[in-house]
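Peer 1: have a look at this fold, sequence not included:
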């Protein structure tokens, strides 16, 4: 097994000890927020508050070329319109690239990452990386950076989806932390920031479920505490596709914040709340919050536009 070596980065302001619930909403600004995004925001907020915990917002924008113009501002307007109340200052990952580079340098010094010159054309259709560059000792500059994985099973029990496990070496192979074009991969940034912000619980969409074993592995290698996960079923359009920016999901109409909030709670099968200001509705939803009512599986049984 690869040796674990903790990177002693300090928790940031607002980070709490592990016994205190800290959750987050972490959208990517590749387009305006849609109804599926709202479901995630509502669930993460209510779950944190129902546990008397903290809720923070993080904008996951390391993939700078894919940032959709105006989408970061739209996210901030949504937080205000739905009257969510983050407990810490909202952070933007594109402002934290030096931190991620520090982590890569630490992992490289421990012999846990390596440069990879393989292109998509070279890899072909095989999604399991065969370790072609693992022992070549290539310089890190202008190459993708991969982390080494072991042949051990990574197991976790999701609060909604049950037990999942993966043998990363057999199922995936060494995975990328930094792309050849210099873009920091989602897997690295999310693990580092969850640790630095003192995160204890992750509530997010089921489309990210298959990332979890990779993130657990990376956190384990870095010596970070393991998190609790809850992956929500996804809202679907009338073609049976998940609501997403790629599928042209409709942007949230902020003038309809209260009825949209009511619909999001209905989608999560939570007890009804009275139509009021979003703040009052959220208070009622938190008092009634029960994840046992949330549908299991990876898709919601009803269709939402």
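Peer 2: It's in. Keep in mind that this is a model prediction, so the values were computed, not measured. Numbers count the residues shown, from 1 in each chain.
Peer 1: only C-alpha atoms for contact and neighbour calcs from this point on.
Peer 2: Fine.
Peer 1: and the lengthiest helix in the chain, what does it pack against?
Peer 2: Of all the segments assigned as helix in the chain under DSSP state H, the longest by residue count is helix 35-50. Using 3 or more Cα pairs under 8 Å, 6 or more residues apart in numbering; DSSP states H and E as the contact test, the elements touching helix 35-50 are strand 22-25, strand 54-59, strand 201-205, strand 234-236, helix 257-267, helix 278-288.
Peer 1: at 10 Å instead, please
Peer 2: strand 22-25, strand 54-59, helix 71-81, strand 201-205, strand 228-232, strand 234-236, helix 257-267, helix 278-288 (3 or more Cα pairs under 10 Å, 6 or more residues apart in numbering; DSSP states H and E).
Peer 1: and residue 102, which of the three is it?
Peer 2: Judged by DSSP: H, G, I helix; E, B strand; the rest coil, the three-state class of residue 102 is helix.
Peer 1: ok, it - how many residues close by?
Peer 2: The criterion is other Cα atoms under 10 Å. On that basis, residue 102 has 13 neighbouring residues.
Peer 1: tell me how far it lies from residue 216.
Peer 2: Remark: distance between residue 102 and residue 216 (Cα to Cα, to the nearest Å) = 19 Å.
Peer 1: now the helices: where do they sit in the stretch 151-300 of the chain?
Peer 2: In the stretch 151-300 of the chain, helices defined by DSSP state H, counting those that start in this stretch lie at 168-171, 186-196, 212-222, 257-267, 278-288, listed in chain order.
Peer 1: surely residue 36 meets residue 235?
Peer 2: Yes: under the criterion of Cα atoms under 10 Å, residue 36 lies in contact with residue 235, with a separation of 5.5 Å.
Peer 1: included below, for side-by-side comparison, is a second structure:
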């Protein structure tokens, strides 16, 4: 078993991050496997070296260890570009110059209604046949052509065998972004390629990413990559029931550490008793 924790260095780790990292680490340890750390820093405008250093420090304090050096997405832009070129050569991508406002206005047109998917409003296909200049454009997946190649998507998720039909992918996911104009890639593309490069056998992550799994398996099928087993765990929420985010500084690990908490206390707070 090979698991991973893949945070973005854009803010402090909080209790939700601790729960996910500890869960992945414990699974690997209990099976005699390997736990890996990956730094997802494709958002260069928000990523900071001080937050990356804090990630290393917090995880080490929790008692986690991992092989060095770690993988950083910012060092793999050429890999992502090559994958985009490959998908493009297969006729599965197109350039999109629409802004978020363009998409929101098209999606809310009376004759269309508003449908949302894992990436928000489902793209209405404005640029699919418009032949617009690709300069400064995002790159989208042509979902109709993609599912014509793959057919239904099947994968194992949190103890269940899942099948999602081609029609659902077209209607409920749509033409997702594979490369944002300011990044050269996207979460969906990079996470699939990075998990494959690290030979990840079991992906452990929160239920907030569960709907994205079909996208990732689809991309794996298109690029001939084996799918890992997926485990989507419960989310750690605040007193109002909201999922924790990096803006929740009150739940940041550094806040608890400064107040005298021990790693065993963090485990207890998130409902994990191993090592307490």
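Peer 2: Received it, and whenever you're ready, just let me know what you need. This is a predicted model, so every value here is computed, not measured.
Peer 1: follow-up on the earlier one: compare residue 36 and residue 235 of structure 1 (neighbour count), which wins?
Peer 2: For residue 36 of structure 1 versus residue 235, neighbours defined as other Cα under 10 Å are more numerous around residue 235 (27 against 24).
Peer 1: ok, and the closest non-adjacent residue to the residue mapped onto that one from structure 2?
Peer 2: For residue 235 of structure 1, the aligned position in structure 2 is occupied by residue 236, per TM-score structural alignment. With sequence-adjacent residues excluded and distances taken as Cα to Cα, 6 or more residues apart in numbering, residue 236 of structure 2 is closest to residue 16, at 5.1 Å.
Peer 1: surely residue 267 of structure 2 touches residue 253?
Peer 2: No: distance between residue 267 of structure 2 and residue 253: 11.5 Å, which falls outside the contact criterion (Cα under 10 Å).
Peer 1: compare these two (neighbour count), which wins?
Peer 2: Neighbours were counted for residue 267 of structure 2 and for residue 253 using other Cα under 10 Å; residue 253 has more, 26 against 20.
Peer 1: quick one: contacts for the residue nearest to the more buried one when sequence neighbours are not counted?
Peer 2: Of all residues not flanking residue 253 of structure 2 in the chain, residue 14 sits nearest, at 5.1 Å (Cα to Cα, 6+ apart). Contacts of residue 14 of structure 2 were listed using Cα atoms under 10 Å, 6 or more residues apart in numbering, and they are 58, 236, 244-256.
Peer 1: can you tell me what residue 14 of structure 2 aligns to in structure 1?
Peer 2: Across the two structures, residue 14 of structure 2 finds its equivalent in residue 34 of structure 1, going by TM-score structural alignment.
Peer 1: one step back: export the helices and strands packed on helix 35-50 of structure 1 to CSV and tack on distance to residue 41 of structure 1?
Peer 2: CSV is the format used below for those (distance: least, Cα to Cα, whole Å):
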stretch, distance to residue 41 of structure 1
strand 22-25, 6
strand 54-59, 9
helix 71-81, 9
strand 201-205, 8
strand 228-232, 11
strand 234-236, 13
helix 257-267, 9
helix 278-288, 11
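Peer 1: which one of the ones you listed lies nearest to residue 169 of structure 1?
Peer 2: Between residue 169 of structure 1 and those, the shortest gap by Cα to Cα is with strand 228-232, which sits at 22.3 Å.
Peer 1: what helices or strands is that closest one leaning on?
Peer 2: Strand 228-232 of structure 1 sits against helix 35-50, strand 153-158, strand 201-205, with contacts defined as 3+ Cα pairs under 10 Å, 6+ apart.
Peer 1: what about that strand, how far off from structure 2?
Peer 2: In this overlay with structure 2, the average offset of strand 228-232 of structure 1 from its partner residues is 0.7 Å by mean Cα distance after the TM-score superposition for structure 1.
Peer 1: so what's the residue lying farthest from the centre of structure 1 up against?
Peer 2: Ranked by distance from the centre of structure 1 (Cα atoms, centre = their mean), the top residue is residue 136, with 32.2 Å. Taking Cα under 10 Å, 6+ apart, we find residue 136 of structure 1 in contact with 114, 115, 116, 117.
Peer 1: surely the second one touches residue 141?
Peer 2: It refers to residue 115 of structure 1. Yes: at 8.0 Å, residue 115 of structure 1 and residue 141 qualify as touching, with contact defined as Cα under 10 Å.
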